[in-house]
Structures are given as structure tokens and as C-alpha cells.
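S.K.: below: sequence and its predicted model.
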Amino acid sequence: MRRFLISCAAGCLACSTAFAAPAAVDDSVAFNATMAHLDKGGSSLYYGSCRAELAKVQELLGDLCGSSADVKPEMRQLLQGILAAVRILHLEAIQAMGSSTKQLPDGLTAYRSYLYTGNSSLPGVLFDLSGRENWAMQLPAQLPESTRLAFEYRFDFSAAWNSLVKEFAASAELSPEIKAIPAQLEAACRTAAGVELSALLKTLSGTWSLVVVSADPTVSPLPMLRLSMPDRDGVLFKLLQEKGGLQLTQKSAGRYSVVGLPLPVIPELVTANGTLTFYSDARLESMLKGGLMQSPTFRGYLAGIPARGLGFFYVNIDQPIWNLLVMQVEEPMIAGFLQKVPPPVFCSVTTREKDGFASTTRSNWNISSSSISTMAILSGILLPALNGAKEKAQALSPQPGASVPQAPAVQP
């Protein structure tokens, strides 16, 4: 049943990629603002109003939590937690959403999506964490052609934590035990790390980035990795030295070799300009000089991508890894579909707009609504039936060592 519901939900979502007009006059502003960020000449265009639906969900959860006698106490607590999360995260700020798909001349597909909020000063934990303003991203221009995974985002953990603590204290749905969790986390950080949680979150607030690059298999089969994170006050580096158990050998000012790890290469740790950067292979540092934007094979994925935004994401799965992933899929129908499509490449940037959030993505996958919805609905209907038939057949088949019942003799 769970698999059926998930599959049918995916099918309904895919089938909904048809153009929908605003449901009411009051929704026209959200409709126009959303459509202004989407491609109108593509293969699919979708718009949906979120405010009314979310209000209905909140009303339903409130009724189930308060008045329904059929709801078990454990389920009531879960529903109260969901209702509190919706209010704490201020999901009601998302009033409308839309998406579009457009085939590009270079064989790629452009996906655009938009969340309309209609408010430049958004409250809540999610918007404090990441979503206040666009900034010039550095990573896209540095990626080599052999990049398999990369992202760059700016987080403000300190502001998000302060908002979370205030929302917990003001929430009427949360129990006293749940409201005490922030104080317990602060005490645990103070005891385990010897530092105030507020100071740790402050030093970790800033730009985070990750790059994974295919390695030379003749030298090392492991991919090369670079993880860069903010450490403005040096608190994180001090924790790694004192609590992390790393064996660091200083090579030069701000550069250390991480020794004692069971790896074929010696990783490096670099501290500079309030940033802590970990290199699993020192060769990667010299490789991050660009190349992806000039690549004749992959530069199309970065064409038209905004230079400023809230975050950048890139994934490029090569054929050997894709084959291994497909082999792990147990459902024959889905595995057969994945075998027919190329290894996916996605490049996406999210931007903060005046009245919402926009996402621009380019990919080699042309995910048409008809194929996805058909596969999802068939999966939801056929697969549970096939599994049920398989289970019945196994139950009826004789077990090893069991006696097989004989048919009654026919009397002449």
C-alpha cells in the first residue's frame, strides 16, 4: 500500500504539468508574478495556489489533534508535531508555485520553477538559514571537466538557530519536553565540545562548498574531494585538533598534512581567510582552475545559469557509476527505464527574487510528463499485484522437506 500511494502520488504530480489558470481574482498577482519567471513556449507549464491548500491542511490537523476521539495519543502527538513544524517554519509564506519545461536547441532541457512568497522580509527558520540575498558564486568558474558533484551554498546557522529557539518557546502545540530540547542541545555542546553552541554556529555561518572529482585510476581509485567551510573565529579548527583526534603535521603557514589515516594518499587541511578547507588529494587544489565552462561537452549546462544566487548545484554521473546504481534497483520496470536513459547531468542555481524564489536548471534528461506519469501509475497498480501474486505462489509452493499432499483416489 505504501508503495502504491507513493507511485500514484508521483503519477498525479507528473500529470499535473498542464497549464492551470488562477482560481480566483485574489490570486492574479501571484499568478502573474509566477508566470513571469517561467518559459511559456515549452512542453509543460504548471501553476498551483498553495495558500488555500495549506490552510485546509492546518485546519484538518487542528481538528484531528483536538476533537477527534478516534485518533490514538501517539498519532495525536505526531499530528501536533507536524502542525507545529508548519507554523515554526512559516510554510504559509509560500503562496503559489509554478514550473516549466522547455527543450533547447543544443539537445538539453531547461527546467524553471518558482515559489511565490510576495514578501521581501520573510520570517522563519528556513528564510534565516538561506534565502535573504543573492551573492556572486565562485565555484562554477573553478570546476574541472572531470567534476562529478559540486555545490556551493551560504548558510546563516546562527540566525536560523535564534529563530528556532524563539519559535519553540512561543509554540502552543509543543509539549514542555519538546520545548526543552534547545537548552539540552546547548548544554550538550558545552559539555562535549567545550564551546558555546552560539559561538560554534556563528563561526560556521558563511559559504559552504563541496567538489568531488574523478581521480586517475592508475594512481588512486578513490575520487578526489574538496570540502570548504567557514571558520571565522578558528573554533572549528581548534575542535578538530583537540576533540577530533586528527594527527596534523604542519607543512607551511596555514597548511597541514593529515597523517595516520588508512588512505593511499595523504589529505591536507588548509586554513586561510577565515575558511577551513579539506583536500582528500593535494592534486585537486591545482585542478580547480576552471575547464568546465570551456568544455565542448559540458559547457552547455552552465549556459544561461545566473552568476549570482543563493546556491549552485551540479551533478554528473559517469557511465560506470550509473551502471552500478541501476544494478541496485530491484523493480524490473524501473530498472528497464533507467537502462534506456543516459547517465544524468544536472546544473542548477537558485536565486532570491523580489517576491519569491526562482530555480534554473539545465539537464540532458527530458523528463516528459506522459512517460513519468505512465510509469508511476503502472508501478502503483501493477507492482503491488505482482508482489501479492508472488507471495501467494510462495505460500502455496511446498517447502523443502515437507510432505506433498496426495490427491484423493477416484472411485470407479
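M.R.: Perfect, thanks for sending it. Residues are numbered from 1 along each chain as shown.
S.K.: only C-alpha atoms from now on, for both contacts and neighbour counts.
M.R.: OK.
S.K.: that's a helix at residue 339, yeah?
M.R.: Yes: when the secondary structure is assigned by DSSP: H, G, I helix; E, B strand; the rest coil, residue 339 falls within a helix.
S.K.: residue 15 against residue 369, yeah?
M.R.: Yes: in this structure residue 15 lies within contact range of residue 369 using CA atoms under 8 Å: 5.9 Å.
S.K.: would you mark the buried spots in the helix or strand where residue 270 lies?
M.R.: Secondary structure assigned from DSSP states H and E places residue 270 in strand 268-272. Using 16 or more other CA atoms under 10 Å as the test for burial, strand 268-272 gives 268-271.
S.K.: beyond it, next helix or strand please.
M.R.: Under the assignment DSSP H and E, the closest C-terminal helix or strand after strand 268-272 is strand 275-279.
S.K.: so what does that next one touch, helix or strand wise?
M.R.: Contact here means 3 or more CA pairs under 8 Å, 6 or more residues apart in numbering; DSSP states H and E; on that basis strand 275-279 packs against strand 224-230, strand 268-272.
S.K.: ok and the first one relative to strand 268-272, angle-wise?
M.R.: Angle between the axes of strand 224-230 and strand 268-272 is 30 degrees (criterion: axes from the mean of the first three to the mean of the last three CA atoms, to 10 degrees).
S.K.: among the helices and strands packed on strand 275-279, which is nearest residue 248?
M.R.: Using CA to CA as the criterion, the shortest distance between residue 248 and these is 8.3 Å, found for strand 268-272.
S.K.: that closest one packs against which elements?
M.R.: For strand 268-272, the elements it packs on are strand 255-259, strand 275-279, judged by 3+ CA pairs under 8 Å, 6+ apart.
S.K.: so which of those strands is nearest residue 136?
M.R.: Distances from residue 136 to each of the helices and strands packed on strand 268-272 were compared using CA to CA; the shortest belongs to strand 275-279, at 17.1 Å.
S.K.: and the angle for that closest one with strand 255-259?
M.R.: Note on geometry: by the same axes, to 10 degrees, strand 275-279 and strand 255-259 are set 40 degrees apart in direction.
S.K.: before we move on, the earlier item: make JSON lines out of the helices and strands packed on strand 275-279 and add distance to residue 158.
M.R.: Output for the helices and strands packed on strand 275-279, formatted as JSON lines (distance: least, CA to CA, whole Å):
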{"stretch": "strand 224-230", "distance to residue 158": "13"}
{"stretch": "strand 268-272", "distance to residue 158": "21"}
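S.K.: of all these, which one is nearest residue 128?
M.R.: Between residue 128 and the helices and strands packed on strand 275-279, the shortest separation by CA to CA is 17.1 Å, and it involves strand 224-230.
S.K.: quick check: next helix or strand after the closest one?
M.R.: Past strand 224-230, further along toward the C-terminus, the next helix or strand under DSSP H and E is helix 235-242.
S.K.: for that next one, name the packing helices and strands.
M.R.: Contacts of helix 235-242 with other secondary structure elements, assessed using 3+ CA pairs under 8 Å, 6+ apart, are made with helix 197-203.
S.K.: try this one next to it:
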Amino acid sequence: MRRNASTFWSWLWQAGLIAVISLHFWFPRYSQQPLNDTYSTERAGKKAFFLLEQRRFVEARRNDLSPASVVEEMYDDDVFCLLGPSRQPDQREWKVLLDWVEQGGSLIIAPAYGAPSLKIDELGLQVEPLFDFDINLGEMLEQVQEQNQEEEPQPVQTTLFGGGELRWRSTGKVTGDGGEVIVEFDDAAQAVLKPYGSGRVLLLASDEIFSNGSLAYKDNGILAQRLVESVASPESHVIFDEYYNSIGAPKVVGLLFDPLLRPLTVQLLALLLLFVWYGSRRFGRQLPALYKPRHNIVDHTDALGNMYYRTGDGRMALRDYYEQLRKDLQFRHMSLTDNQALETLARRADQEPQQVRDLLARANSAINGSKLKRRAAAEIIRDLATLRAGILRKQSVRAKS
């Protein structure tokens, strides 16, 4: 039974190792990266639209540089697409882009679906939410039900082409002064084209029309293409920005799973799994100990103490301590009737002679008795230790002086 359990865990560890190594060939999508960029094949991604533009124009490419760097490489008739960025440009970056547009470039701007908030003061245009997100969910549902009961939603109206079947999804609307409304839905402007200097700016309320899921619906692909062609010429280069997606996505934890560092991370995970597997069980036969542990004085003391405790008689411990004390203090052959020797010993211990005589008599009587309790033996040993400490302390003081 135990061998079967060991075999099961071995197969389980091997399956885990194979799963980690397979991450080299297939890695799951994790939420820290944006799902609506031109690399993504998810529904909100724009890879299909990027591949379409590569066929329709002279060149369509991605940009990973900052606006200050990319405008130096773009021509006046190029089109720069800022579709659903994870982070919007700041005031300084807007100025760099609009200065390039003023010289003849074209700019397409569309905030991410579900985040309809954008304002460009230089253009006098902004994107606002269709609904008041400060109200609670119940009030919002009541407003939607009232609108559905009053009238049917209006179809998508556009000046780019007619007669198509379109599906427009947006949570915002374009407001502001000036510009030509080229897409309108449910009495709300969804795409506004406005000249700026020698160039043009196309502002949309949502980037949903360019997504993979939207292009799959009937004539949505035609509308998406016509939106780009409204500011581009056949000789234009179309640049899709990925700079704001890369700096807007959190990278604190996901840095090791970046495509550049992912192979190294998978290798480290495999090595960690092998190390844990190696430490969790024994491979092969058990090796003998290389050396035997040495015994020290503590082991001897423990063994002697256990022996004294098991006998239950304190005479043995008292006798051994008393003999060692007489040897150390050099009164092994002293008799209790030798008053001169007792006075010398008492003077050395700074005690009364009678006190020393009584202590030694009590120790001799206990040793020669039939049985002695451990508590009584401990009290006598404690008194003898006090006598010994007094003599040694006085000898130490005399030696220093």
C-alpha cells in the first residue's frame, strides 16, 4: 500500500513537471496585459483590424515609442491611431501630437469601450458618458426600460456609406464645438472629423468598432475601414500606437511573464519544481551515517543524574559529593574530634567551628544510614556547597592580595 502511494506521488510530480515545460509552447492569457491591443486575438482585441490595414495601405505598423520620438519618424500624410489606450496622453504629449497634426498629419482617437472620458482643450472636443454613472444600478435600469418603451433605438447613421447593416456599441458620446459628425447613433454623435491646421483629427466615442468581435458583424468592417480612409490616402502609412498600452498596464508582478522574459521564468519554475521534488522524497537506498556523534560532558551528566534518580536513594550522590569535597579541601583524614582542624576549616570558610562540626556530622550520619531521601540529600549537598564556596572565595581574595 505504501509503495503504491509513493508511485502515485512520483507520477504526480512528473505530470507537474511536464505541465510547466509545456508553458514554453502555450501560455495562458493573464489579465495584467491589455486585452484590446493589436496583438490580442480576444474579442476586444484589434489584431484582425491591424492585419486588414496591412493589406489596404502601403504600410501598417505598430509603435512602441513615446510621442516625442515617433513624430520625428512620421511623414505629414501618415495616420496615427490611438485606439483604446490603457493610459491617455498627458498635456505635454497631446501638444507634441497636435503640433504634428497641425503640420499635415492625421490623428484617430478613440477611448476604450466602457471608459468614455476624454477631453482635448486645443480641439474643443470631448467624450462624455451616455449615462450618469453616479446613479445606482436600479435607477439606471429604470431609465433604460423607459427609453425602450418610448421608442425603438435609431439605426446607425453615417455619411461614409449607406445601405449597410451595422451594430454600434458605445457608452459615450462626442460633444463640443465644430467638426463634422460622420457617425451618429441614437441622437448622439459617435464620430466627429475636425480639421486642425493642415491636418485632421477623427475623434470617436468608443474603440469597439475596430475590435475583432465587431468586425465579424456584417458591414462593421466596411465602416471601420471607411473611418480610417476619411483621414488617410492610399499612400499613407498607418501607425497603431502600443506605447500607452505597454506603460498603462501594471508590470509589478507580470514583468517575469513578459514575452521576452517568459522562457527564463518557465525554466526557473521547472528547476524549482525539480528541487522540491528532490527534497520531498528519498531516491535510491538510504546511505549510512558518515560519522558517529561524539559524546560530551553533558551526556555524562545526564546519564549520572538519571541513574541517581532511578535508585531513589540520595546516599550515593551525597557520598560522591562529600568525598570530592574532602579531596578538594584537603581534609580527607580529618576527624570530627580534631578541634584544631575544625577551627582551621571554619576560619577558612568564615563560619563558626560548631556550625562546621554539625554539618560534617550530619553528612557522615546520612551517608552511613540505611536510606536517605533525595530532598534531604539535596539540602546537605547545598550546605556543603556553601562551605566549599566560602573557602574558595577566601582563597581567591588572598591570592589576589
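M.R.: Yep, it's here. What you see is a predicted model; the values in this text were computed from it and never measured.
S.K.: what's the TM-score once they're superposed?
M.R.: Once the chains are laid over each other, their TM-score by TM-score structural alignment, normalised by the length of structure 2 reads 0.20; 129 aligned residues with a CA RMSD of 7.2 Å.
S.K.: coming back round to it: neighbour count: residue 15 and residue 369 of structure 1, which is higher?
M.R.: For residue 15 of structure 1 and residue 369, the more surrounded residue by other CA atoms under 10 Å is residue 369, and the numbers stand at 19 against 16.
S.K.: tell me which element the nearest residue to the more buried one once chain neighbours are set aside falls in.
M.R.: With sequence-adjacent residues excluded and distances taken as CA to CA, 6 or more residues apart in numbering, residue 369 of structure 1 is closest to residue 14, at 5.0 Å. Following DSSP H and E, the helix or strand that holds residue 14 of structure 1 is helix 2-15.
S.K.: contacts for that helix, please.
M.R.: Contacts with helix 2-15 of structure 1, where a contact means CA atoms under 8 Å, 6 or more residues apart in numbering, come from 369-370, 372-377, 379-381, 384.
S.K.: report the buried residues of that helix.
M.R.: Neighbour counts using 16+ other CA under 10 Å place 4, 7-12, 14-15 of helix 2-15 of structure 1 among the buried residues.
S.K.: next SSE downstream of the helix or strand encompassing residue 309 of structure 2?
M.R.: Element membership for residue 309 of structure 2, per DSSP H and E: helix 297-311. Using DSSP H and E, the helix or strand that directly follows helix 297-311 of structure 2 along the chain is helix 315-329.
S.K.: just the angle for that following helix relative to helix 297-311, thanks.
M.R.: For helix 315-329 of structure 2 and helix 297-311, the angle between their directions (the same axes, to 10 degrees) works out to 130 degrees.
S.K.: closest one of the buried residues of helix 2-15 of structure 1 to residue 240 of structure 1?
M.R.: Closest approach between the buried residues of helix 2-15 of structure 1 and residue 240 of structure 1, by CA to CA: residue 10, at 43.1 Å.
S.K.: where's the closest one relative to residue 371 of structure 1, distance?
M.R.: Relative to residue 371 of structure 1, residue 10 of structure 1 is positioned 12 Å away (criterion: CA to CA, to the nearest Å).
S.K.: please apply the same query to residue 390 of structure 1.
M.R.: In this structure, residue 390 of structure 1 lies at 27 Å from residue 371 of structure 1, with CA to CA as the measure.
S.K.: tell me which of the helices and strands packed on strand 268-272 of structure 1 lies nearest to residue 64 of structure 1.
M.R.: strand 275-279 (48.1 Å).
S.K.: can you name the next helix or strand after the helix or strand that contains residue 189 of structure 2?
M.R.: Applying DSSP H and E as the criterion places residue 189 of structure 2 in strand 188-196. In the C-terminal direction, the helix or strand that comes right after strand 188-196 of structure 2 (DSSP H and E) is strand 199-204.
S.K.: now do that following strand: which elements does it pack against?
M.R.: Packed against strand 199-204 of structure 2 by the contact rule (3+ CA pairs under 8 Å, 6+ apart) you find helix 91-102, strand 106-110, strand 188-196.
S.K.: can you name the next helix or strand after the second one?
M.R.: Once strand 106-110 of structure 2 ends, the next helix or strand along the chain (criterion: DSSP H and E) is strand 118-120.
S.K.: not counting sequence-adjacent ones, nearest residue to residue 345 of structure 1?
M.R.: Nearest-residue entry for residue 345 of structure 1: residue 316, 4.4 Å, with adjacent residues in sequence omitted and distances by CA to CA, 6+ apart.
S.K.: what's the burial count for the one you found?
M.R.: By other CA under 10 Å, the residues close to residue 316 of structure 1 number 20.
S.K.: with residue 255 of structure 1 instead?
M.R.: Neighbouring residues of residue 255 of structure 1 were enumerated by other CA under 10 Å; the total is 16.
S.K.: and it, what does it touch?
M.R.: For residue 255 of structure 1, the set of contacting residues under the criterion of CA under 8 Å, 6+ apart consists of 268-271.
S.K.: name the helices or strands packed onto the host helix or strand of residue 223 of structure 2?
M.R.: Element membership of residue 223 of structure 2 [criterion: DSSP H and E] is helix 220-229. Contact here means 3+ CA pairs under 8 Å, 6+ apart; on that basis helix 220-229 of structure 2 packs against helix 212-215.
S.K.: so what secondary structure elements neighbour the helix it packs on?
M.R.: Right, helix 212-215 of structure 2 is packed against helix 47-56, helix 220-229 by 3+ CA pairs under 8 Å, 6+ apart.
S.K.: hey, which of those helices is tucked in deepest?
M.R.: With neighbours taken as mean count of other CA atoms under 10 Å, these reach their highest mean count in helix 220-229, at a mean of 18.
S.K.: just the angle between it and strand 188-196, please?
M.R.: An angle of 30 degrees separates the directions of helix 220-229 of structure 2 and strand 188-196 when computed by the same axes, to 10 degrees.
S.K.: can you name the element that comes right after helix 220-229 of structure 2?
M.R.: Trace forward from helix 220-229 of structure 2 with DSSP H and E and the next one is strand 237-241.
S.K.: between that following strand and helix 220-229, what angle do the directions make?
M.R.: With the same axes, to 10 degrees as the basis, strand 237-241 of structure 2 and helix 220-229 are set at 110 degrees to each other.
S.K.: tell me which residues touch residue 327 of structure 1, please.
M.R.: When contacts are counted by CA under 8 Å, 6+ apart, residue 327 of structure 1 is found next to residue 335.
S.K.: how close does it get to residue 112 of structure 1?
M.R.: Remark: distance between residue 327 of structure 1 and residue 112 of structure 1 (CA to CA) = 31 Å.
S.K.: residues near the residue nearest to residue 201 of structure 1 when sequence neighbours are not counted, how many?
M.R.: Closest residue in space to residue 201 of structure 1, ignoring its immediate chain neighbours: residue 158 at 5.0 Å, by CA to CA, 6+ apart. One way to gauge burial is a neighbour count; for residue 158 of structure 1, by other CA under 10 Å, it gives 20.
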